[in-house]
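Student: here are the coordinates; sequence isn't available:
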């Protein structure tokens, strides 16, 4: 009995050392880099990793100087100073748990992923972004949106790809949007708040409120397989003085002082990478 206890204690003490040896000897940096690049996103998206370094003294930890997310050849986002870490103590308790952190467009992004090793589909993914400058994102430029704003928010994704999240954009400075026969008076927007949810392949835009001077806007609808189907309700106050804007919105008027813009079209930048 004493020998069993002795060997058990010895095995527990030796396990982290054995894992560290296996991490440094059996898992090459090139293999890890290629695996992350090829398996993390699907076409037409791709990842390009620069400055990839596997931690020598901490098993299951990787540092990446720069991650480029591309759609075809267009850079959609750049994440710098990224760190990926798998928690050893969680693996020993039967769970896969890893964290990801980095800097993106002057802001921060943090992810956590957890799932039972024997039931990987019972996953929970949480994501949080803080003060990400929209003007530095390729997604925004490809959408034809010109301007800036600081975006923060959080999102949780559970099993069966069901999730929900909230976000806000502060210090907005946008130019009016013209495109595809559509006009929106975006220059008046000062702040945006929104709530989203997902169900399998559908992103439900439950409510997005645009705060503006003497004018209010609400967006609702959904995104399915890269197709946008939303309604934008615009309601100027009686004090709204830009009569030119009202003339441009006249075609969307559904009742006195209420305008509804319907957008239903396929947009390539809405094909999500994950």
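Tutor: The structure has been received and is ready for your questions. From a predicted model like this one, the values you see are computed outputs, not experimental measurements. Numbering: from 1, shown residues only.
Student: okay, CA-based contacts and neighbour counts for the rest of this
Tutor: Will do.
Student: remind me which helix or strand residue 220 belongs to.
Tutor: Counting by DSSP states H and E, the element that carries residue 220 is strand 215-224.
Student: and the following helix or strand past that strand, how far out from the chain's middle?
Tutor: Using DSSP H and E, the next helix or strand after strand 215-224 towards the C-terminus is strand 227-236. Relative to the mean C-alpha coordinate of its chain, strand 227-236 is positioned 22 Å out (Cα atoms, centre = their mean, to the nearest Å).
Student: right, and the helix or strand after strand 227-236?
Tutor: Toward the C-terminus from strand 227-236 - assigned by DSSP H and E - lies helix 243-249.
Student: who's in contact with residue 233?
Tutor: Shown in contact with residue 233 (Cα atoms under 8 Å, 6 or more residues apart in numbering): 217, 218, 219, 258, 259, 260, 261.
Student: could I get the residues you listed as a markdown table with distance to residue 53 and neighbour count?
Tutor: Below are the contacts of residue 233 laid out as a markdown table (distance: Cα to Cα, whole Å; neighbours: other Cα atoms under 10 Å):
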| residue | distance to residue 53 | neighbour count |
| --- | --- | --- |
| 217 | 47 | 19 |
| 218 | 45 | 19 |
| 219 | 43 | 20 |
| 258 | 56 | 16 |
| 259 | 54 | 20 |
| 260 | 51 | 20 |
| 261 | 49 | 18 |
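Student: take this one as well and set it beside the first:
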């Protein structure tokens, strides 16, 4: 091992800390504070609500659309920053897109794998959420709370893709690549990444933490085996589209949501 590599390794770990500090790591910190707030509030956790995809200015749909576009487009800067860092700072042997499995060589297979993964996860994920809420360890999650407009469903789909792209590029593709370059054991990288993923979902309750911890472990393992990131992004996107759009369509029809 060269002296340059030895000196660079700690810098790569510091780089990941900084990237997390301005992205999902920051969300994890606020989520931990949020669950402390919820647990010390006079209302039990099971009687509290977590709202996602809510309108900002419901009385002015045109301005609300602008807010939603900003909320769902600006976060793309973080995964592109991570890819840029992989390209400019101690890059892997292949170009960064191919190195983390974001190239288009196997796009049809990636779509098929991603959709299959999503279909396998959707049922157990919904069942675990309902169980966690029944046990009193999770809030009631309002997945979709946008005012009805022509752009509502497309915005849910954009939010779903943004979530999938941001989380899988940063938490799986970028972090595991950097930690592998820093000499980490792959299993340790997968576990730490999954723990961070679970942490920034703590605002939903302990059910959200546990389900996303397991989700992160599964995706980390799949990535370690396949080195393909697109199937994970597609699976995450499909799951979120089903959650957001499904909730919007069914919330007023069924009472168990």
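Tutor: It's in. If you're wondering where the values come from, they're calculated on a predicted model, not measured in any experiment.
Student: so after superposing, what's the score?
Tutor: Remark: TM-score between the superposed chains equals 0.24 [TM-score structural alignment, normalised by the length of the second structure]; 109 aligned residues with a Cα RMSD of 6.4 Å.
Student: before we move on, the earlier item: between the contacts of residue 233 of the first structure, which sits nearest residue 9 of the first structure?
Tutor: residue 219 (60.0 Å; Cα to Cα).
Student: got the contact list for that closest one?
Tutor: Applying Cα under 8 Å, 6+ apart, the residues contacting residue 219 of the first structure are 205, 207, 208, 209, 230, 231, 232, 233.
Student: what about the helices in the stretch 51-200 of the first structure?
Tutor: All helices of the stretch 51-200 of the first structure, identified by DSSP state H, counting those that start in this stretch, fall at 88-92, 138-142.
Student: show me which residues of the last one are buried.
Tutor: Yep, that's helix 138-142 of the first structure we're talking about. Residues of helix 138-142 of the first structure classed as buried by neighbour count (16 or more other Cα atoms under 10 Å): 138, 139, 140.
Student: now the second one. Nearest residue, chain neighbours left out?
Tutor: With Cα to Cα, 6 or more residues apart in numbering as the measure, residue 76 is the residue that lies nearest to residue 139 of the first structure, at 5.4 Å, once sequence neighbours are left out.
Student: contacts only, for the one you found.
Tutor: Taking Cα under 8 Å, 6+ apart, one finds 68, 69, 70, 137, 138, 139 in contact with residue 76 of the first structure.
Student: for it, give its distance to residue 249 of the first structure.
Tutor: 31 Å (Cα to Cα, to the nearest Å).
Student: on that earlier part again, can you tell me which of the contacts of residue 76 of the first structure is nearest residue 124 of the first structure?
Tutor: residue 69 (22.8 Å).
Student: what about that closest one, how many neighbours?
Tutor: Here the number of neighbours of residue 69 of the first structure (other Cα atoms under 10 Å) works out to 22.
Student: swap in residue 163 of the first structure?
Tutor: Residues near residue 163 of the first structure, counting by other Cα under 10 Å: 19.
Student: now do residue 128 of the second structure
Tutor: So residue 128 of the second structure, with other Cα under 10 Å, has 15 neighbours.
Student: in which helix or strand would I find it?
Tutor: Assigned by DSSP H and E, residue 128 of the second structure falls in helix 107-135.
Student: show me which residues of that helix are buried.
Tutor: Quick answer for helix 107-135 of the second structure (16+ other Cα under 10 Å): 110-111, 113-115, 117-118, 122, 125, 129-130, 132-133.
Student: can you tell me which of these is closest to residue 177 of the second structure?
Tutor: Looking across those and measuring by Cα to Cα, the closest to residue 177 of the second structure is residue 110, at 19.6 Å.
Student: with adjacent residues omitted, what lies nearest to the closest one?
Tutor: Per Cα to Cα, 6+ apart, closest to residue 110 of the second structure is residue 231, 4.8 Å.
Student: again, but for residue 112 of the first structure
Tutor: residue 99 (4.5 Å).
Student: OK, contacts around the one you found?
Tutor: If a contact means Cα under 8 Å, 6+ apart, then residue 99 of the first structure has 83, 84, 85, 86, 110, 111, 112, 113 as its contacts.
Student: in a markdown table: the residues you listed, plus distance to residue 266 of the first structure.
Tutor: Converted to a markdown table, the contacts of residue 99 of the first structure look like this (distance: Cα to Cα, whole Å):
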| residue | distance to residue 266 of the first structure |
| --- | --- |
| 83 | 35 |
| 84 | 34 |
| 85 | 37 |
| 86 | 37 |
| 110 | 30 |
| 111 | 29 |
| 112 | 31 |
| 113 | 31 |
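Student: show me which of those residues is closest to residue 184 of the first structure.
Tutor: Nearest to residue 184 of the first structure among the contacts of residue 99 of the first structure, with distances taken as Cα to Cα, is residue 110, at 32.6 Å.
Student: residue 241 of the second structure: neighbour count?
Tutor: 20.
Student: surely it and residue 162 touch.
Tutor: No: counting by Cα atoms under 8 Å, residue 241 of the second structure does not reach residue 162; the two are 10.9 Å apart.
Student: which stretches in the stretch 51-200 of the first structure count as strands?
Tutor: Ranges of strands in the stretch 51-200 of the first structure, per DSSP state E, counting those that start in this stretch, are 61-71, 74-86, 95-104, 107-116, 124-133, 147-157, 163-174, 177-179, 182-184, 189-199.
Student: out of these, flag the one nearest residue 3 of the first structure.
Tutor: For the strands of the stretch 51-200 of the first structure, proximity to residue 3 of the first structure was assessed by Cα to Cα; strand 95-104 is nearest, at 29.6 Å.
Student: can you give me the strands in the stretch 1-150 of the second structure?
Tutor: Under DSSP E, counting those that start in this stretch, the stretch 1-150 of the second structure gives strands at 49-51, 140-142.
Student: want to throw those strands into CSV with mean neighbour count?
Tutor: Compiled in CSV, the strands of the stretch 1-150 of the second structure are given as follows (neighbours: other Cα atoms under 10 Å):
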stretch, mean neighbour count
strand 49-51, 14
strand 140-142, 19
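Student: can you redo the ones you listed as a markdown table with distance to residue 213 of the second structure?
Tutor: Shown next, in a markdown table, are these (distance: least, Cα to Cα, whole Å):
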| stretch | distance to residue 213 of the second structure |
| --- | --- |
| strand 49-51 | 19 |
| strand 140-142 | 18 |
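Student: show me the contacts for the closest residue to residue 83 of the second structure other than its chain neighbours.
Tutor: Closest residue in space to residue 83 of the second structure, ignoring its immediate chain neighbours: residue 96 at 6.3 Å, by Cα to Cα, 6+ apart. Contacts for residue 96 of the second structure were tallied using Cα under 8 Å, 6+ apart; they are 83, 84, 86, 87.
Student: looks like the first one contacts residue 97 (just checking).
Tutor: Yes: with contact defined as Cα under 8 Å, residue 83 of the second structure and residue 97 form a contacting pair (7.5 Å).
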